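Engineer: Here is my input, please return the structure:
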Amino acid sequence: MSRAAVLGAGSWGTAFAKLLADAGSDVTIWARRAQVAAIIRSTGTNPDYLPGIRLPEQVTATDDAAKAISGADLVVLAVPSQTLRGNLAEWAGFLEPDATLVSLMKGIELGTTRRMSEVIMETGAVPADRVAVVSGPNLAPEIAAEQPAATVVACVDLARATLVQRAITTPYFRPYTNDDVIGAELGGAVKNVIALAYGMATAMGLGHNTRAMLITRGLAETARLGVALGADPLTFAGLAGMGDLVASCSSPSARNRTFGEHLGRGETLEQAQAATRQTAEGVKSCLSIRDLARAHGVEMPITEQVELVCHEGVSPRVAMAALMARSPKPE
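Structural biologist: Below is the predicted model of the structure:
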């Protein structure tokens, strides 16, 4: 039986801890707040993030990162992407020499435009073959409720990807392996931005044609950036691309779509943040994704308009009009 640490007690971190335990691992969740860790230990639930879900007996929790990480074969990183570098700098000294680091984060670092696996390698001083990325249509409440779902485990070392695959395979969760880390990470990061746009369109009362356009053109700009960075274009047709994008756009419970709906109703960024009370990764990542695209000469018009709405006060209706006013071109 392996031992796993899940660093982050949000909804996806908690659901992933349940997955690991259901697949046979002993799991320790690290929670930033001692109160959350205490509730998980005493009740076997995390009511703040996954109300009504009972965690397996093999799951415990602590607010002591060293205690969580010590002896863990798998170290799962499930913190907000913009906090990863600072957190991992504190945790790196606790890592076992051959531990596999698993990233659940879907973002691009502000300032550096680094993908999360790159931040892990730099800050944790670990080689690429020890870092795996999990990405796909993985809405945490549905997985915690054991509804059938699938994901991609991407790692440059397919043997390491297979190790993670085995550690999270359950009757209700089916992971596939892939060696395209770049594609998996970009699909997960950019879909958050497109989901913001989808949420805005939904709140504005725009119909299925508009929303289908945002999904398909959003996927096109994701793939353009991915190819420029060396990703396999086929990755974007799979679970880590189209699958994740459709789930994040179509589900009313997806946090980026929900955040976008608040913006589409005319609320400010601050009002939307107060209303949702959870991290919508696309709000910050749209800035770093825009910078990454510009650095590689890639056009990403939806991403640019989302950035204008989120950070420069442009009305969602003005942003939509700007998208439609772009010069005609071949698909």
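
Engineer: For the rest of this, base every contact and every neighbour count on C-alpha atoms.
Structural biologist: Will do.

Engineer: gap between the two ends of stretch 228-246?
Structural biologist: End-to-end distance of stretch 228-246 (Cα to Cα, to the nearest Å): 23 Å.

Engineer: Same check on stretch 308-322?
Structural biologist: 11 Å.

Engineer: Pull out the buried positions in that stretch.
Structural biologist: Leu308, Val309, Cys310, Ser315, Pro316, Ala319, Met320 (16 or more other Cα atoms under 10 Å).

Engineer: Pretty sure the fifth one sits against Glu267.
Structural biologist: Which is Pro316. No. Pro316 is beyond contact range of Glu267, at 10.4 Å (criterion: Cα atoms under 8 Å).

Engineer: Which residue ranges of this protein form strands?
Structural biologist: 3-7, 26-30, 59-62, 74-77, 100-103, 131-135, 149-154, 173-178 (DSSP state E).

Engineer: Figure out how far the second one is from the centre of its chain.
Structural biologist: To tie it back to what came earlier, the one meant is strand 26-30. 20 Å (Cα atoms, centre = their mean, to the nearest Å).

Engineer: Run through who's touching that strand.
Structural biologist: Contacts of strand 26-30 from elsewhere in the structure, counted by Cα atoms under 8 Å, 6 or more residues apart in numbering, are 1-9, 13-14, 17, 20-21, 37, 58-65, 68.

Engineer: go on, the third one?
Structural biologist: Strand 59-62 is touched from outside by 17-18, 21, 26-31, 34, 37-38, 40-41, 44, 68, with contacts defined as Cα under 8 Å, 6+ apart.

Engineer: from these, which is closest to Thr276?
Structural biologist: Nearest to Thr276, judged by Cα to Cα, of the contacts of strand 59-62 is Ala31 at 20.2 Å.

Engineer: One more, please, to line up against the first structure:
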Amino acid sequence: MTEKIAVLGAGSWGSMLANILATNGHDVRLWSYKTAQVDELNTDHTNSKYLKDFTFSDSLVAYSDMRAALADVDDVLFVVPAQVTRSVAKKVNPLLAQLGIKPNLIHASKGIEEKTYQRMSEVLADEIDPANRHSISVISGPSQAEDVARGDITLVTAASENIQDAEHIQSLFMNPTFRVYTNDDVIGVEIGAALKNIIALGAGALVGLGYGDNAKASLITRGLAEISRLGTSFGANPLTFIGLSGVGDLIVTATSSDSRNWRAGNQLGHGKSLQAVVDNMGMVIEGVATTRAAYELAKQRGVEMPITSAIYHVLYDNADIKESIAQLMQREGRSELA
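Structural biologist: From the prediction side, this is the model:
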């Protein structure tokens, strides 16, 4: 069945998800606050800043007017940076009330909000009144937009506390190259999606410093242990972290040069300052803000996260990367399963 879907956020992943939905036959409205980007998408069917040499479906329509994009929609997909999700949701809430609609809310943003430490589903629940929404779900997994653009096989997870809502999201996105599984562990899916960006920063830094595959594999494995420890402290299912939104997303983000978090870490490893990296990237590096949130959250909950802590001190206290690695290696011996 064809549905009307508003996609909020026209970065690489937002525009690619919108294109998947459009090619699946849905009526898709892609919103961006950048009028030049909207004009390019509607006229040339390209989004050159984010996805060079890719042509979008001509059925995909872009909007700079949020109210027009939301009119009569069945679903609203948020794909904006985690730290601005709240401000966008604040704008959406009164518009939904004015339009008299109660859509399904979905998000594909990967981060934890600073200061509140809230996951994105919690932010949406805070800012969008129950009277203006039917459900809240998340879609996540190992999904570089550049690979999807090339037609690569991609598998992701749709999660909602109500499995029927997750199955609805599954039905919207499924096609021969984009496969969607369902999960009811929203906590685990969101924490895995957010914290893998921290480990990707570290993995990129290792490569920048000249370390090899052994070091990268070790970082990814122990990083996953940290992610699982924090997630399960909130009640997440441990099995989620060995699934697509856990280890799957961690592998691709911590090994791919298409990952902006990996690229940012790689530049740090080559000796650039954080500010220089941010200025050079030109796009949001989700892992930077999430590192602070996870570091503070771990301290608050008494969860041991030595890798996250080391990356935090590199980012925010100008700690030397090589010295931080040495300190991690010199920690007291312990059981792998502890």
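
Engineer: most packed of the strands of structure 1?
Structural biologist: strand 131-135 (a mean of 28; mean count of other Cα atoms under 10 Å).

Engineer: Which neighbouring elements make contact with that one?
Structural biologist: Judged by 3 or more Cα pairs under 8 Å, 6 or more residues apart in numbering; DSSP states H and E, the packing partners of strand 131-135 of structure 1 are strand 100-103, helix 116-124, strand 149-154, helix 158-168, helix 181-203.

Engineer: Please identify which of the ones you listed is closest to Trp91 of structure 1.
Structural biologist: Among those, the nearest to Trp91 of structure 1 by Cα to Cα is helix 116-124 (8.1 Å).

Engineer: how big is the offset of the closest one relative to structure 2?
Structural biologist: On superposition with structure 2, the mean distance recorded for helix 116-124 of structure 1 (mean Cα distance after the TM-score superposition for structure 1) is 0.5 Å.

Engineer: Tell me if I'm right that Pro103 of structure 2 and Pro130 touch.
Structural biologist: No. Pro103 of structure 2 is beyond contact range of Pro130, at 10.5 Å (criterion: Cα under 8 Å).

Engineer: Looking at the two, which has the bigger crowd around it?
Structural biologist: Set Pro103 of structure 2 next to Pro130 and count neighbours by other Cα atoms under 10 Å: Pro103 wins out with 23 against 12.

Engineer: Pull the contacting residues for the residue nearest the centre of structure 2.
Structural biologist: Centroid check for structure 2 by Cα atoms, centre = their mean gives Lys110 as the closest residue, at 2.4 Å. Residues counted as contacts of Lys110 of structure 2 (Cα under 8 Å, 6+ apart) are Pro81, Ala82, Met120, Glu190, Ala193, Ala194, Glu286.

Engineer: nearest spatial neighbour of the last one, skipping sequence neighbours?
Structural biologist: The shortest distance from Glu286 of structure 2 to any non-neighbouring residue, by Cα to Cα, 6 or more residues apart in numbering, is to Gly111 (6.3 Å).

Engineer: Map the one you found across to structure 1 for me.
Structural biologist: Under the alignment defined by TM-score structural alignment, Gly111 of structure 2 is paired with Gly107 of structure 1.

Engineer: residues in contact with that match?
Structural biologist: Ser81, Gln82, Arg115, Met116, Glu185, Gly188, Ala189, Val190, Glu281, Gly282, Ser285.

Engineer: Turn those residues into CSV, columns for neighbour count and distance to Leu88 of structure 1.
Structural biologist: Listed next are the contacts of Gly107 of structure 1 as CSV, based on neighbours: other Cα atoms under 10 Å; distance: Cα to Cα, whole Å:
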residue, neighbour count, distance to Leu88 of structure 1
Ser81, 24, 11
Gln82, 17, 11
Arg115, 22, 14
Met116, 27, 11
Glu185, 28, 18
Gly188, 31, 21
Ala189, 28, 20
Val190, 28, 23
Glu281, 23, 18
Gly282, 32, 21
Ser285, 25, 19
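
Engineer: for the residues you listed, which one is nearest Ala197 of structure 1?
Structural biologist: Gly282 (9.9 Å).

Engineer: The equivalent of that closest one over in structure 2: what's it in contact with?
Structural biologist: Counting by TM-score structural alignment, Gly282 of structure 1 lines up with Gly287 in structure 2. Taking Cα under 8 Å, 6+ apart as the contact definition, Gly287 of structure 2 lies against Gly111, Ala194, Leu195, Lys196, Asn197, Ile198, Ala200, Leu201, Asn261.

Engineer: on that earlier part again, most widely separated two among the contacts of strand 59-62 of structure 1?
Structural biologist: Every pair in the contacts of strand 59-62 of structure 1 was compared (Cα to Cα); the two farthest apart turn out to be Ala21 and Ala34, at 21.7 Å.

Engineer: Give me the more crowded residue out of those two.
Structural biologist: Ala21 (24 against 13).

Engineer: Relative to Leu104 of structure 1, how far out is the nearest residue to the more buried one once chain neighbours are set aside?
Structural biologist: Closest residue to Ala21 of structure 1 apart from its sequence neighbours, by Cα to Cα, 6+ apart: Gln58 at 5.9 Å. Separation of Gln58 of structure 1 from Leu104 of structure 1 (Cα to Cα): 21 Å.

Engineer: between the two, who's got more neighbours?
Structural biologist: Leu104 (26 against 17).

Engineer: State whether the more buried one and Val76 are indeed in contact, as I suppose.
Structural biologist: Yes. With contacts counted by Cα under 8 Å, Leu104 of structure 1 reaches Val76, the gap being 7.1 Å.

Engineer: Ile215 of structure 1 corresponds to which position in structure 2?
Structural biologist: Counting by TM-score structural alignment, Ile215 of structure 1 lines up with Ile220 in structure 2.

Engineer: Contact partners for the residue nearest to that match when sequence neighbours are not counted?
Structural biologist: Leaving aside its sequence neighbours, Ile220 of structure 2 sits nearest to Ile199 (Cα to Cα, 6+ apart; 6.7 Å). Counting by Cα under 8 Å, 6+ apart, Ile199 of structure 2 touches Leu219, Ile220, Gly223, Leu250, Ala254, Ile307, Thr308.
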